[in-house]
Structures are given as structure tokens and as C-alpha cells.
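Engineer: Sharing a model that was predicted from the sequence below.
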Amino acid sequence: MVEAAGLRAPRRACVGFAVAILMFCASSHPEAPASPEKVESTTLRQLYAGPPPTWPAPELDAGVAFVEFGERPRKAPPTERTRALAALGKQLFFDPSLSRDGTVACSHCHDPARGWSDGRPVSAGVGGLRGRRNAPSLFGLDHAGLWGWTGRTTDLRAQLAAPLFDPLEMANEDIAAVARSLDRSPGYREAFSRRFPEAEGVTIEGIGEALEAYLAGIDETTRFDAFLAGDKAALSDIEITGLHLFRTKARCANCHFGPRLSDGFFHNLRLSFFGEPAEDRGRYDVTGRLEDVGRFRTPSLRQVVRTAPYMHNGLFADLRGVINLYDRGGGEVWARNAGEAANPLNPHAQRLSPHIRKLGLSDDEKAALLAFLSTL
């Protein structure tokens, strides 16, 4: 995946080259670790001993609206109503009867045991039909602002209900079909009438609100949370080294910052497979803007070690592959013939995010970065 310039070889050669590069990105080379140029671990521990505003400044590109790392926003104590809504939402989340054929629940693609993802490159719905993208984790969902890999909605409740009607997911025809399914259960009829007395039966708004109440409570405290809160023994020396790399040489803090560890924006890593059978134009499918071709939303890194595989298409089975991808400066988009080169979208698909560049990380630095990511 060297940057394209002009025309490329036929498809078979390009695909073989792509596979070879991806294997390189996913590999590690522990047999000959380099000695990283780094500040001594004792000095780093001292530098990171105070609260985040006192830490060494991150190395940022011009224009990045960096927000310092911090603890998650504290939530108001649950009321009797929100507890009841959360209980209803939990019941809905794990109930396969909400799907057209009664085989797929929300938890089918967002399994708590797999970091609220599903462990597959792309998810499968009713009838085993495969979707286009990796199921994103639901940690920190209630603070996202835009949802999905392409930010297709700003309405969280609508986003939570959308899989009910996606033909590749739960495949219901409309809300009436879902309501009929739920109305067959006296327990659901009673629950909806009690929680939503102003509504006439089951509504999409009610389903979304109940799911939101349940998922708002699933996030868990991490060792990095404890470190931010003042427990400086929560991270080891190598993990603090990884934190420093995250903020400096590895350049991660340009896009992953704040309590959610995400800027919430959309970036092109040249992983759209533009022109290939697996092509995904990303944000462009939502906005129609040329500059959005190949852009995908920056995911939160909360609990990231539990949410493999990674990227919008589940391309990397582990975080080593992700680190190697960034280390080599992203992926690639090329044109194999004059027709593809003339595609007006091609130059935009090739336009790598300005925050991505070759890093030159040593194997020891990659190991430290991986150690830190495992604390988030």
C-alpha cells in the first residue's frame, strides 16, 4: 500500500499487494527489539504524578481542538422512573423476539462478554445476512453526539431503534410489526402502558428511550480512570511510557482525547477499499460531500482492548495490527486503470487525513503503547 501515482497493475496484483501489506501491518517483530529513545520511566512517573492539566503538553497538529484527558462526566443518581426504564430496556436488548424471525436480539451484535461488540469483522443479522461494518462497542454511547461509523444520525434513540428495521439486521417491516410482536407478551403490554401512559401502545420512541436508559449504565471503571482520579499506582512504568507516547510521538492525541478518548470527527485512513468489491465510501454516503469519501468516525477508545476486531470493517484482529497501520502512515487507495483514475471520487478517496503520517516507532515503543491501550 504505497501511495498511488498514476495507473496500477491489474486487480490480482493489487489485491495480492494489499494482502501482503495488511499482513505486514498485523505482524509484530519481537525477535529484534529496538531500544527506544525515551525519558527514563522514573522521570515520566514524576511528570505524570499530578492531575492531567499538569502533564507534559501533547504534540498536536495545528487546529486540533484538544480537550485534556479527564474522568467521565458524573451522572445524576437514577430516579425510580429511569430505573424502571432501564429494566425494560435490558429486557428488550436481550430479546430475540424483536427481530422478524425471532432469532436476533440486540445482544447478538453487542455482546457484553465481548466489550459490547460481537467479535466478528462484520455482523450478521436475520437469516445470517452479513452487514457491511464492524459492530461498534456501546461503551460511552450516551456521550457520543453522532452515532455509527458514518454519523448517520444525531438522535440516539433513533439510532438505537434503527437495527429493528435494517434488512441486514433485525429486518422488521415497520413499527407495527414490532408492536405486534411485543403485544403478544402481556408483560410488555403492561410495561409500556405503565412507563409511557401518554402513548397508545408500543412506540419507536418508547423503545429507544428504554434502550437508552439501559445502555447509559453499562460503562465500567478502568485502571486509567483510577489513574486519572489520583491512584498513580494504577499504571505500571511501561504503561506510563505508553501514555507519554500516546500524547507525543505516536500522535494518538490528535484524534483521541477528552473523557471519551475521541474527537467525534471523521477521518480518512485510506481503508475504504475504494474501487474494490469491499468498497465503503463512509461518511460520503450520508452527506454526499466529496471531502467525506472514505471518512469514518473516530471511535472511543474506552475498553478498546475488549472490542476486537478493529476498524470499520473489522480488518485487524488485534491492536498490534492497528498500531502497525498507524506506524506505517495509514492504508492505501490506488487506481488500476484509466477508468478508475478518471473517477471523480478517486482523488478524494486517496486524500489521507493530515493527522496520519509515518511514525518510526520501535518495537519497544509499540509494546509500551499497547500496554497503555490495555488500561483504557
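Structural biologist: Yes, it's here. Residues are numbered from 1 along each chain as shown.
Engineer: Going by C-alpha atoms from here, please, whenever you check contacts or count neighbours.
Structural biologist: Will do.
Engineer: so where's the longest helix in this structure?
Structural biologist: The helix that spans the most residues within the chain, counting by DSSP state H, is helix 11-26.
Engineer: Quick check: next helix or strand after it?
Structural biologist: helix 41-47 (DSSP states H and E).
Engineer: Which element is encountered next along the chain beyond that next one?
Structural biologist: Using DSSP H and E, the first helix or strand after helix 41-47 is helix 80-93.
Engineer: And that next one, what does it pack against?
Structural biologist: Judged by 3 or more CA pairs under 8 Å, 6 or more residues apart in numbering; DSSP states H and E, the packing partners of helix 80-93 are helix 186-195, helix 204-215.
Engineer: make it 6 Å
Structural biologist: Counting contacts by 3 or more CA pairs under 6 Å, 6 or more residues apart in numbering; DSSP states H and E, helix 80-93 is packed against helix 204-215.
Engineer: Please compare the first structure with the one that follows:
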Amino acid sequence: MRPSRFALYLLLAAGTALVSPAQATDLRALYSVPQEQWPAPIVAPGNQVTPLAALPENATHTESADPGTSSLLKARRELGKSLFFDPVLSGSGQHACASCHDPDLGWADGRRFSFGHNRQQGQLNSPTILNAGYLKELFWDGRAISLEEQAAASITNPIEMAGNPPEIIERLQAIEAYRQLFEKAFGDPEVDFDRITAAIAGFVRQRTTTATRFDRFMRGDQSALNDQELQGLHLFRTKGRCMNCHNGALLTDGKYHHLGTAFYEVGNYTGRYSVTKKNEDFSAFRTAPLRNVAVTAPYMHNGLLADLDHVLAAYNMGWWQNQPTELGRQDPRFAQLSPLIQPLNLDQQELQALKAFLLTLGRGAPYTTPTELPR
């Protein structure tokens, strides 16, 4: 059963306190050495986790083009930018990629559920596209394995953009400015759907945040985190048990877990099962990367939690095991709470330190001005 907002707020009712000078000195000493000498992370027995890391400062690792086409990449990204902001790709001509991934809103949309074609409401929260080029699987259920595949799926989804590829191609071919952009990007003016998704993917791959204060700290700048934030990092790795699922440079294990956010027969509740058809994946959703988490509220696959205080309170209480409906009792797939979750017993000062650390993971990319649409 979902707890009330009031119950969650009760967990946060205590006052805050600052980390003591002695604690701060000890933590500075602990974390001023190479990471392999840091205190060992607290994780479940047998759970192998990837050490935290800064993102590569250059995003070239995300490009899929061969050396022979490298001179066209800049033009391809510029084309992708125009297409990303252009509603011409949608069935109605009124809905663009940027409608759900707004640069003013952390490249998400700030809603629990996005509106798509003909104001249809989806059943999943729109994730940010920031750093999406580093992911191996996309969407909450991981059904896409590349940004190109993700772009095609969203454009053609009848609830999202409801675009029809032949109609989109015809519209773009009728615009001289677009034919010129395709020629610059691909060497000839041909417009096809694979080129459209490749250009959008190229633009999205460049939406990265590689110079956050967390990245600076991981590259050796000890001054990048203040005392409270450093305590939050320590708690993240130890008592908070966060590294069980949030590790590596993206702060995600790239896996799928059931927490308590999916309710049987409510909205999209099947999760990863819809891709794998494995019972253990029923109601399991992808671990969200924590980068830029400060600007991507609301949280969880269905936007269930409104802010970071609610998120931290839910993890602190150990989430909850959903009670099965009558149908759920008869379904062998009925999801059990991930065994990686357990009550944390963090006090208010520790919760605030954890939150302070999360805020160092980025507040969005430098502002991107939407391009003037080719017409």
C-alpha cells in the first residue's frame, strides 16, 4: 500500500544539523587518497558494484560514425537539433521531441506523465536525455539498445508523437532548407527515416554533463565538495547502501528492480517483463542514473515521488511491499520488493547530507537555444 504524503513528511520532521569539524577532518583524510583506498562500500553480499567515476570529458566515445564520415558529424548534429525541436515529425504537426524533453526542465518535462498525440497521457515519466548517449539500454523497460532505436520508437509511438515515416519524409523533402541540411550532414540531399533518427541521436549524444562538482572531485579537486556534501558521499557509499544500485560514472547499475512503485493492474506495471517475458522481471524498472537528479523531478518510473525529500524518505523507511489484489494473489509473477532494499535508519542530518551530495551531480546542461526551424 502506498503511504500517504503526510507519513513521508513525518520522516523528515526533525531539524537539521551540521557535520562537526572533527567529522569533516576525518572524512577529508579518508577521501583524499586514491579511490581504491577509500572505505569499502556497503553492499549486499555477492553484489558486485562498479566504483564511482567521472564521466569522460569528451563525448566522442558515444559517436557511432566511422572515420570517413567524421567531417560530417557537426552538420549531422545541427540537423538533429532542428529535427529535435521540430513538430513536423509528429502526426499532428504539433508535438516535437522537445515537447517531452525541454531544455528549460532538465531535458525532461516536469510532469508525472507526459502528454502526447491528441493530448493522450502516457503511463511513464519522461526521463531526461542528458547523458543518454552513455546508456546501453533506453526506456524504463530497456526495450531500445541505441539512441537511434529510441528516437524511432518515440516518433512512431501512437501515444507519443504518432509520426508516420513516409509522411515525415514527404514533409521534409518538401522543405528546401531541410534538403540542404541533409546534404551537409550526409553528403547528398536524400531524406530517409534512418537518417532522421541518426541525426537526432547525434544531437542527443552531445547533451552531456561532464564537469559537475562531483566530476571535479572525482578528478582530484578536493575543494569541489564542502563538508556536508562529502559526508553525503560517504553515506552514499556506506550506511545509505546507495551503491547497491547506483554506481559507476552514471550512478546506475543499468539493471532492473522492483521497489514498490509499481502497483498490480495500475498503469504500466509490467516493466522489464514486457521485454524479457521472465517472471523475475515483472514490475522491475531500470535504475535511473542519478546525474542531474536535482532538476528532473518528479521521480521513479511513474513520477510517484514529487521531490528528493520524498525519495530519500522512501529509501530510508525501506520502501514497502505492495499487497496483492485478488488477481495478484493468483499471478505467480506478482513482484516482491527487491532484496537489495532494507530500512536505513538515517537521521535527519544524514538525510540532508545525502541530499546535499545528490545536488553536486549536476543541475542540467548549459542552456540550449532552440533553433529557428527550417521552412
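Structural biologist: Sure, I can see it. Bear in mind the structure is a predicted one, so any value in this text is a computation, not a measurement.
Engineer: so what number do they get for TM-score?
Structural biologist: The TM-score (TM-score structural alignment, normalised by the length of the second structure) is 0.88; 352 aligned residues with a CA RMSD of 2.3 Å.
Engineer: what does the longest helix of the first structure rub up against?
Structural biologist: Residues from elsewhere that reach helix 11-26 of the first structure (CA atoms under 6 Å, 6 or more residues apart in numbering): 1, 321, 324-325.
Engineer: and with 7 Å instead?
Structural biologist: Contact with helix 11-26 of the first structure is made by 1, 316, 320-321, 324-325, 336, as judged by CA atoms under 7 Å, 6 or more residues apart in numbering.
Engineer: And for stretch 160-170 of the second structure?
Structural biologist: Here stretch 160-170 of the second structure has contacts from 88-91, 95, 116-117, 154-156, 191-193, using CA under 7 Å, 6+ apart.
Engineer: In it, which residues are buried?
Structural biologist: Buried residues in stretch 160-170 of the second structure, defined by neighbour count with 16 or more other CA atoms under 10 Å: 160-165, 168-169.
Engineer: Per the alignment, name the residue of the first structure opposite Pro127 of the second structure.
Structural biologist: Alignment note: Pro127 of the second structure maps to Pro136 in the first structure; criterion TM-score structural alignment.
Engineer: can you check Asp86 of the second structure too?
Structural biologist: Structural alignment (TM-score structural alignment) places Asp86 of the second structure against Asp95 in the first structure.
Engineer: any idea how far the closest residue to that match other than its chain neighbours is from Leu271 of the first structure?
Structural biologist: When the adjacent residues along the chain are set aside, Asp95 of the first structure lies closest to Ala105, with 5.2 Å between them (CA to CA, 6 or more residues apart in numbering). From Ala105 of the first structure over to Leu271 of the first structure the distance is 30 Å, taken as CA to CA, to the nearest Å.
Engineer: Pull the contacting residues for Ala144 of the second structure.
Structural biologist: Listed by CA under 7 Å, 6+ apart, the contact partners of Ala144 of the second structure are 137-138, 150.
Engineer: rewinding a little: ok, the match of Pro127 of the second structure touching Ser117?
Structural biologist: Yes: using CA atoms under 7 Å, Pro136 of the first structure is in contact with Ser117, at 5.8 Å.
Engineer: For these two, indicate the residue with more neighbours.
Structural biologist: More neighbours surround Pro136 than the other of Pro136 of the first structure and Ser117, with 27 against 24 (other CA atoms under 10 Å).
Engineer: May I have the secondary structure class of the more buried one?
Structural biologist: In three-state terms, and counting by DSSP: H, G, I helix; E, B strand; the rest coil, Pro136 of the first structure is coil.
Engineer: residues in contact with it?
Structural biologist: Listed by CA under 7 Å, 6+ apart, the contact set of Pro136 of the first structure reads Ser117.
Engineer: cool, and Asp327 of the first structure?
Structural biologist: Contact partners of Asp327 of the first structure, counting by CA under 7 Å, 6+ apart, are 358-361.
Engineer: what do you get if the cut-off is 10 Å, keeping everything else the same?
Structural biologist: For Asp327 of the first structure, the contacting residues are 25, 250-251, 321, 356-362, 366, by CA atoms under 10 Å, 6 or more residues apart in numbering.
Engineer: and the gap between the aligned residue in the second structure for it and Gly106 of the second structure?
Structural biologist: In the second structure, the residue paired with Asp327 of the first structure is Asn316, using TM-score structural alignment. Distance check for Asn316 of the second structure against Gly106 of the second structure: by CA to CA, it reads 26 Å.
Engineer: ditto for Thr156 of the second structure
Structural biologist: 24 Å.
Engineer: More neighbours: which of the two?
Structural biologist: Using other CA under 10 Å, the more surrounded residue of Thr156 of the second structure and Gly106 is Gly106, with 25 against 17.
Engineer: Give me the aligned partner of the more buried one over in the first structure.
Structural biologist: Superposed on the first structure with TM-score structural alignment, Gly106 of the second structure falls opposite Gly115.
Engineer: returning to what we had before: what would the contacts of Asp327 of the first structure look like in CSV with neighbour count?
Structural biologist: Shown next, in CSV, are these (neighbours: other CA atoms under 10 Å):
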residue, neighbour count
Cys25, 21
Ala250, 25
Arg251, 22
Gly321, 21
Ile356, 21
Arg357, 15
Lys358, 13
Leu359, 14
Gly360, 15
Leu361, 21
Ser362, 17
Lys366, 22
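Engineer: Out of the residues you listed, which comes closest to Phe69 of the first structure?
Structural biologist: Using CA to CA, Arg251 comes nearest to Phe69 of the first structure of those, at 14.5 Å.
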